[in-house]
Structures are given as structure tokens and as C-alpha cells.
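**Student:** A structural model of the following input is requested.
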Amino acid sequence: MATANDDVFDEFLTDRGHDVEEPSWERDYNKKRCPDCEGLHDLDATACRVCGWEP
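**Tutor:** Reported below is the predicted structural model:
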């Protein structure tokens, strides 16, 4: 659960160029792309077979 302190901290990081969003799969046509290693997977993938990343 987010608190006011989390919001202030997120704003602090964002102001300094940091990404505060949760990483998730990126889409590339009809495939999922791993945000860590850019590996392509089928849409039903739950973990990256290349680097092991999981959302």
C-alpha cells in the first residue's frame, strides 16, 4: 500500500531522472519483449527464458 512518504520519495526520484514504475513486459507486434535483455517470447510467457527476469 502506498503512503504519502512513498509519493514524496517517488517524486524525488522522478525529479532526478529515475524511473519509479514497476517494470513489465514490453510488446513487439505479437510477442512479449523482456525489459532487461530484450529477449522475445510468446504472449503466454511468464518469465524470460534468456535471463530469467520475472514481472
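
**Student:** please make it C-alpha for all contacts and neighbour counts, starting now.
**Tutor:** Will do.

**Student:** how much space between the closest residue to C51 other than its chain neighbours and G52?
**Tutor:** Using C-alpha to C-alpha, 6 or more residues apart in numbering and skipping the chain neighbours, the partner closest in space to C51 is C37 (6.7 Å). Look at C37 and G52: by C-alpha to C-alpha, to the nearest Å, they are 10 Å apart.

**Student:** one more, please, to line up against the first structure:
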Amino acid sequence: MATANDDIFDEFLTDRGHETETATWEQDYNKKRCPDCGGLHETSAVECSVCGWAP
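**Tutor:** Reported below is the predicted structural model:
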């Protein structure tokens, strides 16, 4: 749950060019794509088998 402190911190980071959105899988046709390394996975994947990233 977000708090006022989280909002202030997110605003601080955003003002300085940083992303504050929660990372999630990207979609590439009928596959999931890792937002960190770009590795493609089946839609049932829960962790990137290339770099180990997990949402």
C-alpha cells in the first residue's frame, strides 16, 4: 500500500528522470519479454530464465 512518503519519494525520482512504475512482463506477440534483458519466454513463465528477473 502506498503512503504519502512513497508518493513524495516517487515524485523526487520522477523529477530527476527515473522511472517509478512497477516493472512487469512486456508482451511480444504470444510471448512474455523480460523488461531487464529482453529474453522471450512462454506465457506461463514466472521468472526470467536468462537473468533471473521476477515481477
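
**Student:** what value does the TM-score take for this pair?
**Tutor:** With the length set by TM-score structural alignment, normalised by the length of structure 1, the two chains reach a TM-score of 0.91; 55 aligned residues with a C-alpha RMSD of 0.8 Å.

**Student:** wasn't the residue nearest to C51 of structure 1 part of a helix?
**Tutor:** No: if the criterion is DSSP: H, G, I helix; E, B strand; the rest coil, then C37 of structure 1 is coil and not within a helix.

**Student:** and it, how far is that from C48 of structure 1?
**Tutor:** Distance, C37 of structure 1 to C48 of structure 1, by C-alpha to C-alpha: 9 Å.

**Student:** more crowded one of these two?
**Tutor:** Set side by side, C37 of structure 1 and C48 show more neighbours around C48, with 21 against 12, by other C-alpha atoms under 10 Å.

**Student:** my guess is the more buried one contacts C34. True?
**Tutor:** Yes: C48 of structure 1 lies in contact with C34 (C-alpha atoms under 8 Å); the separation is 6.4 Å.

**Student:** joint contacts of the two?
**Tutor:** Common neighbours of C48 of structure 1 and C34, using C-alpha atoms under 8 Å, 6 or more residues apart in numbering, are H41.
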